[in-house]
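Novice: here's my sequence, what's the structure:
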Amino acid sequence: MKKVIETKAAPAPIGPYNQAILAGNTLYVSGQIPINPENGEVISTSIEAQTHQVMKNLKAILAAAGMNFEHVVKCSIFVKNMADFAKVNDVYGTYFDLMAPARETVEVAELPKSVDVEISCIAVI
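Specialist: Here you go, the predicted structure:
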């Protein structure tokens, strides 16, 4: 059985998908981009500001499912420019302790709304 997880504290989906799906004890969080959920605007300043907004969006969705970053077992990071890897990595790392999840980082040609970073995650209760 699966359950839709949604919160107004994270951006509404911009397509036919949900913010997250809870299946059993596993939460699958859709890729988040740097949209401010309060006004629907894309954060287009620095890659650091974009990454912080993405992580805040993930945090809000995790919280809606009764979880936090300690429950995350896997993240996927998509960046438009691998030259931004170190900056994204520095911000991302502030959200995890020594038990950071498994992860991959992939450079892509384009992301929704022409943002520079998107991150999805999988969490387990």
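
Novice: when you work out contacts or count neighbours from here on, use the C-alpha atoms and nothing else.
Specialist: OK.

Novice: for Y17, give me its contacts.
Specialist: S30 (Cα atoms under 8 Å, 6 or more residues apart in numbering).

Novice: now the strands for the protein?
Specialist: 2-5, 20-23, 26-32, 72-79, 102-107, 117-124 (DSSP state E).

Novice: ok, which of those strands comes nearest I43?
Specialist: strand 117-124 (10.7 Å; Cα to Cα).

Novice: that closest one to strand 102-107, inter-axis angle?
Specialist: If you take axes from the mean of the first three to the mean of the last three Cα atoms, to 10 degrees, strand 117-124 sits at 160 degrees to strand 102-107.

Novice: outside of strand 117-124, which residues touch it?
Specialist: With Cα under 8 Å, 6+ apart as the criterion, strand 117-124 contacts 25-34, 47, 50-51, 54-55, 58, 67, 69, 71-80, 111.

Novice: of these, just the buried ones, ChimeraX syntax please.
Specialist: In ChimeraX, this line selects whichever of those come out buried by 16 or more other Cα atoms under 10 Å:
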select :26,27,28,29,30,31,32,33,34,47,50,51,54,55,58,67,69,71,72,73,74,75,77,78,79,80
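
Novice: another one to check against the first:
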Amino acid sequence: MSNLIQHVKTGGRFEEVYRYSRLIRIGDWIISSGTAGRNYATREISADVAGQVHQSMKNLSSALAAFGATVRDIVHIRVFITSQNDLVEALETLATYFEGTDPVHAIHCGPLPGGEEVKIELEITCYKPENTEIRREWLLAQPN
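Specialist: Down below sits the predicted model:
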């Protein structure tokens, strides 16, 4: 196993000011920082939560490409959202990215950094082995 940690920077000014990376890769695992639905090139942000989800996933997809990974490699997603009123729309929008992969979710509701216009931030963990094809299996657990 390699002891290499790889970092992806996306050129955002806060990455330099606050000294963080958009993604890191440690072996087969890729972990992201929280990623808002802001277009980092133009600084624009959609007024609706669905638009912010799409932009956040676009931001993450671009960063994942540096490791040859895609959203299909996401196994865990943390959703940070400012309002419960936007939760259903956000989750329905996210679901369009996860057909056939069904990652686990954690959802947190409360204020977010980046201004009042930021409604959602996503943080992901991916499993991306270098030379192995991923197989998936779904099991059904019976409730107690």
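
Novice: now the TM-score, please.
Specialist: In this superposition the chains share a TM-score of 0.88, using TM-score structural alignment, normalised by the length of structure 1; 120 aligned residues with a Cα RMSD of 1.4 Å.

Novice: tally of neighbours for the equivalent of F96 of structure 1 over in structure 2?
Specialist: By TM-score structural alignment, F96 of structure 1 lines up with F98 in structure 2. Neighbour count of F98 of structure 2, defined by other Cα atoms under 10 Å: 15.

Novice: quick one, what contacts the spatially closest residue to F98 of structure 2 that is not a sequence neighbour?
Specialist: Nearest residue to F98 of structure 2, sequence neighbours excluded (Cα to Cα, 6 or more residues apart in numbering): R72, at 6.9 Å. Residues counted as contacts of R72 of structure 2 (Cα under 8 Å, 6+ apart) are Y97, F98, T101.

Novice: next one: K80 of structure 1
Specialist: E107, V108, A109, E110, L111, V115, D116, V117.

Novice: what about those residues, which are in helices?
Specialist: Nothing among the contacts of K80 of structure 1 maps onto helices, per DSSP state H.

Novice: if we can go back for a sec, which of the contacts of R72 of structure 2 does structure 1 keep?
Specialist: By both residues aligned by TM-score structural alignment, their matches' Cα atoms under 8 Å, the contacts of R72 of structure 2 still in contact after alignment to structure 1 are F98, T101.

Novice: just put the contacts of R72 of structure 2 in JSON lines and tack on distance to V17 of structure 2.
Specialist: Below are the contacts of R72 of structure 2 laid out as JSON lines (distance: Cα to Cα, whole Å):
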{"residue": "Y97", "distance to V17 of structure 2": "31"}
{"residue": "F98", "distance to V17 of structure 2": "33"}
{"residue": "T101", "distance to V17 of structure 2": "35"}
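
Novice: on that earlier part again, the residue nearest to F98 of structure 2 -> structure 1?
Specialist: Checking TM-score structural alignment: R72 of structure 2 goes with E70.

Novice: now do that match against I47 of structure 1, distance only.
Specialist: Distance, E70 of structure 1 to I47 of structure 1, by Cα to Cα, to the nearest Å: 24 Å.
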